[in-house]
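The sequence and its predicted three-dimensional model are supplied below.
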Amino acid sequence: MTTTSASSSRRRFSGAGRPWIPYAFVAPFVILFLVFLVAPIVVGVVNSLFSRQSSGLGFGGSSIEFAGLDNFFRAFADRDFLLGFPKVLLYGAVQVPVMMVIAATLALLFDTALVKAKRFFQFALFLPYAVPSVIAALLWGFLYQPSVSPILQFLSSLGIDANLLGPGTVWWSIGNINLWSLIGINMIILFAALQSVPREMYEAARIDGAGEIRTALQIKLPMIAPAVLLTTLSSVIGTLQLFNEPQVLQSITSNIPSDFTPNMAIYAASTLGKDPNLSSAMAVILGLATLIVSLILLAANRRTTKAASDGI
């Protein structure tokens, strides 16, 4: 092929003369991003700055008036809404590390030659993630009710009276649903990251006398630190936005009030309280709290990574 024909082919396949082609490929993502992410945030922020005021004695209709930060002051004065934050943070402080340890352990096991039928077990662990969270909560809610649960009935026959929806156990029951649903996807992400680690590093570690556990802790996990951070961040964000599981279980237990979590308090203010402006302010506060926690985790990870690199 001559130089002229080669350059002509490059021009033909590079889209010369049609600069709109790259934008056409990007346009669907941009449109969906603006419609389903940016637009709801803008609408929520705008709604939080207004309030509905009744005119006269309430028979003359209502009007929308600019309220400034009044809705935010009302949200911060709502004690039940604020108490939801330490609840979910304490819940996440237990649930997230447990889930990450189990997911990382499973990923490391699948990365060795010890586990047979890896595809089958990976699919079996991933399958609960494909079940919608509402359906998962309904399934486990069935198993949590003593009158219909075969597990609790079996334990009762042994003289063990277990109340999985009691005041002291309901959080553990919710955490069990989340672990069942999310361990598989986190394991898959970590396992995929392990596949990109050069195998020569493992061979060098074995030559130096490192066993499987030492190789996993000192080589494999540090090499997939970005994937660990990604899964941890997504788990923390999901914890702060906890809603589906307690909302479903609320129908079968009195130990889950309508303001059990911040997201449930937002839903209650919008539906039961019929105050969408207040709920928008609460949603903005929850979004900012999630952003702050994420930035703190990123800063802590950056500091740890820098300290480790300086130590080397």
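Okay, I see it.

contacts and neighbour counts: CA atoms only from here.
Will do.

helices or strands next to the helix or strand where Ala227 lies in the packing?
Using DSSP states H and E, the element containing Ala227 is helix 225-240. If you count contacts as 3 or more Cα pairs under 8 Å, 6 or more residues apart in numbering; DSSP states H and E, helix 225-240 packs onto helix 79-110, helix 170-195, helix 276-311.

Out of those helices, which is closest to Leu32?
helix 276-311 (20.0 Å; Cα to Cα).

returning to that earlier point: would you mind giving the helices and strands packed on helix 225-240 as CSV with mean neighbour count added?
As requested, these are exported to CSV (neighbours: other Cα atoms under 10 Å):
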stretch, mean neighbour count
helix 79-110, 18
helix 170-195, 20
helix 276-311, 16
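
Indicate which one of those helices is closest to Ser51.
Comparing the helices and strands packed on helix 225-240 under Cα to Cα, the one sitting nearest is helix 276-311, at 5.8 Å.

picking up where we left off before, closest one to Gln250 among the helices and strands packed on helix 225-240?
Nearest of those (Cα to Cα): helix 170-195, 10.2 Å.

And here is the other one:
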Amino acid sequence: MSVQSVAGRPRVPWRTAQKWKGASFTFPFVVGFALFTLVPVFLGLSETLYTTKSAGGLGLGGEEVVSFTGLAQIFTAAQDPTFWAGMGRVFGFGLVVVPLVQGIALVMALLLDALRRKVVGRFRLALLLPYMIPGMIATMIWLYLYSPAVGPLTAVLDSIGLHVDFFSSGMVWVSMGNLVVWNTIGFNMLILYGSLQSVPGEIFDAARVDGAGDLRIAWSIKVPFVRASLVLTMLLSIIGTVQLFAEPTLFRTVAPETITRDFTPAMYIYDQAFMVGNINYATALSIVLALVVGVVSAVVYRATNKADEA
């Protein structure tokens, strides 16, 4: 079909115009993604290619000298034992917290799906409320609750004969894990609950006709239907756990002997960038962390896909 012209200008076909109109809605996201993701990534990559050193004796005083070192800093960061020690801590933390968050969020979503529509709205908002609280503020709330001086939890436990120090070396991971679970299950629950709403109701009717109970329907029908959402929420939880920063940083103010400056990879990167002042090396560590997150996410995604195919 030929393109007609209006006033000497070619006329854009209707379908093409509709496609461009639809694509225009993504323009704000594309601009934001380019400015706040792509540009910082390229700037970070350029930073890792150079090393800044002081020209003075023993590295003190004198003018700063910037020298090109190529990928040497990335290779150094990839072999940094302090970085991998922190990575080991967050991996161990994630092995416990991520399945716990997924399990609780799935049970909550299934329970909400079993309720009447009028009641669901109230419970859904209450369960989502912890996720709406910023991480720093949530951590400060729980630091108050855990406080042995003013927090209510210690007094309640003492009244029943249990003395628990939430900031001790043996309890600090439990304290942070409880905080992370409380702060993230609402978001995961909402995604899983949304997936449950897309399950055709006819399947449930057929299952009940065949004699299936609520537990059987939940396990054999609902859970398989939300498997893709479970993979998504699991990947998001893994990424968030590997980048753990706000919680241990604030916990360090009350337990500095347990939580060191390089307790997690993100804390180590922050320390190198803003305390030591080695921006170039901190950027190299960030790139290594991003590669680790990408590899772990790819492995988990591949493994879950193979499980689905089997």
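Right, received. Where do you want to start? Note that the structure is predicted; figures quoted are calculated from it, not measured.

circling back to that earlier point, which one of the helices and strands packed on helix 225-240 of structure 1 lies nearest to Gly15 of structure 1?
helix 170-195 (34.0 Å).

Which stretch of structure 2 lines up against the closest one?
Counting by TM-score structural alignment, helix 170-195 of structure 1 lines up with residues 172-197 of structure 2.

re earlier: the helix holding Ala227 of structure 1 vs structure 2 - mean distance after superposition?
Compared with structure 2 after fitting, helix 225-240 of structure 1 has a mean deviation of 0.7 Å; criterion: mean Cα distance after the TM-score superposition for structure 1.

residues in structure 2 aligned with that helix?
Counting by TM-score structural alignment, helix 225-240 of structure 1 sits on residues 227-242 of structure 2.

Can you tell me what sits against that stretch?
Contact partners of stretch 227-242 of structure 2, identified using Cα atoms under 8 Å, 6 or more residues apart in numbering, comprise 87, 90-91, 93-94, 98, 102, 188, 191-192, 195, 265, 293, 297, 300-301, 304.

Likewise for stretch 74-93 of structure 2?
Contacts for stretch 74-93 of structure 2 (Cα under 8 Å, 6+ apart): 48, 173, 177, 241-242, 244, 262-265, 268, 281, 284-285, 287-288.

Among the helices and strands packed on helix 225-240 of structure 1, which comes closest to Asp70 of structure 1?
Asp70 of structure 1 lies closest to helix 276-311 among these, at 9.0 Å (Cα to Cα).

what angle separates the closest one from helix 225-240?
Using axes from the mean of the first three to the mean of the last three Cα atoms, to 10 degrees, the direction of helix 276-311 of structure 1 lies 150 degrees away from that of helix 225-240.

Hey, what's the angle from helix 276-311 of structure 1 to helix 79-110? Just curious.
Angle, helix 276-311 of structure 1 to helix 79-110, by the same axes, to 10 degrees: 40 degrees.

Mind giving me the packing neighbours of helix 276-311 of structure 1?
Counting contacts by 3+ Cα pairs under 8 Å, 6+ apart, helix 276-311 of structure 1 packs against helix 39-48, strand 50-54, helix 70-77, helix 225-240, helix 262-271.

To Leu109 of structure 1, which of these lies closest?
Ranked by Cα to Cα, the member of those that lies closest to Leu109 of structure 1 is helix 225-240, at 15.8 Å.

following the closest one, which helix or strand shows up next?
helix 244-249.

buried residues in stretch 164-173 of structure 2?
Neighbour-count burial for stretch 164-173 of structure 2 flags Phe166, Phe167, Val172, Trp173 (criterion: 16 or more other Cα atoms under 10 Å).

Nearest to Glu309 of structure 2 among those?
Closest to Glu309 of structure 2, out of all of the buried residues of stretch 164-173 of structure 2 and judged by Cα to Cα, is Trp173, at 36.0 Å.

any idea how far the residue nearest to that closest one when sequence neighbours are not counted lies from Pro248 of structure 2?
Once flanking residues are discounted, Trp173 of structure 2 sits nearest to Phe93: 7.5 Å by Cα to Cα, 6 or more residues apart in numbering. As judged by Cα to Cα, to the nearest Å, Phe93 of structure 2 and Pro248 of structure 2 stand 12 Å apart.

for Ile191 of structure 2, same thing?
For Ile191 of structure 2, the distance to Pro248 of structure 2 - Cα to Cα - is 27 Å.

about what we covered before: show me how far the match of helix 170-195 of structure 1 is from its chain's centre.
Put simply, stretch 172-197 of structure 2 sits 11 Å off its chain's centre (Cα atoms, centre = their mean, to the nearest Å).

and if you look at stretch 29-48 of structure 2?
Counting by Cα atoms, centre = their mean, stretch 29-48 of structure 2 is centred 20 Å from the centre of its parent chain.

Quick check: closest non-adjacent residue to the aligned residue in structure 1 for Pro152 of structure 2.
Aligned by TM-score structural alignment, Pro152 of structure 2 pairs with Pro150 of structure 1. The shortest distance from Pro150 of structure 1 to any non-neighbouring residue, by Cα to Cα, 6+ apart, is to Leu143 (7.2 Å).

Confirm that that neighbour sits in a helix.
Yes. Counting by DSSP: H, G, I helix; E, B strand; the rest coil, Leu143 of structure 1 is part of a helix.

Quickly note the distance from it to Pro167 of structure 1.
Going from Leu143 of structure 1 to Pro167 of structure 1 by Cα to Cα gives 17 Å.

same question, Ala67 of structure 1
39 Å.

cool, and Ser254 of structure 1?
Ser254 of structure 1 sits 9 Å away from Pro167 of structure 1 when distances are taken as Cα to Cα.

now Phe81 of structure 1
19 Å.

what's the answer for Pro226 of structure 1, then?
Between Pro226 of structure 1 and Pro167 of structure 1 the distance is 37 Å, computed by Cα to Cα.

do Asp70 of structure 1 as well
Taking Cα to Cα, one finds Asp70 of structure 1 at 34 Å from Pro167 of structure 1.

Could you count how many residues lie near Gly211 of structure 2?
For Gly211 of structure 2, the count of nearby residues is 11 (other Cα atoms under 10 Å).

how about it, what's its partner in structure 1?
Per TM-score structural alignment, Gly211 of structure 2 is aligned with Gly209.

Correct me if wrong, but its match is in a strand.
No. Per three-state DSSP, Gly209 of structure 1 lies outside any strand segment and is coil.

list the contacts for it?
Counting by Cα under 8 Å, 6+ apart, there are no residues that Gly209 of structure 1 touches.

Who's the closest spatial neighbour of Val174 of structure 2, skipping the chain neighbours?
Residue nearest to Val174 of structure 2 in three dimensions, not counting chain neighbours: Phe166, with 7.9 Å by Cα to Cα, 6+ apart.
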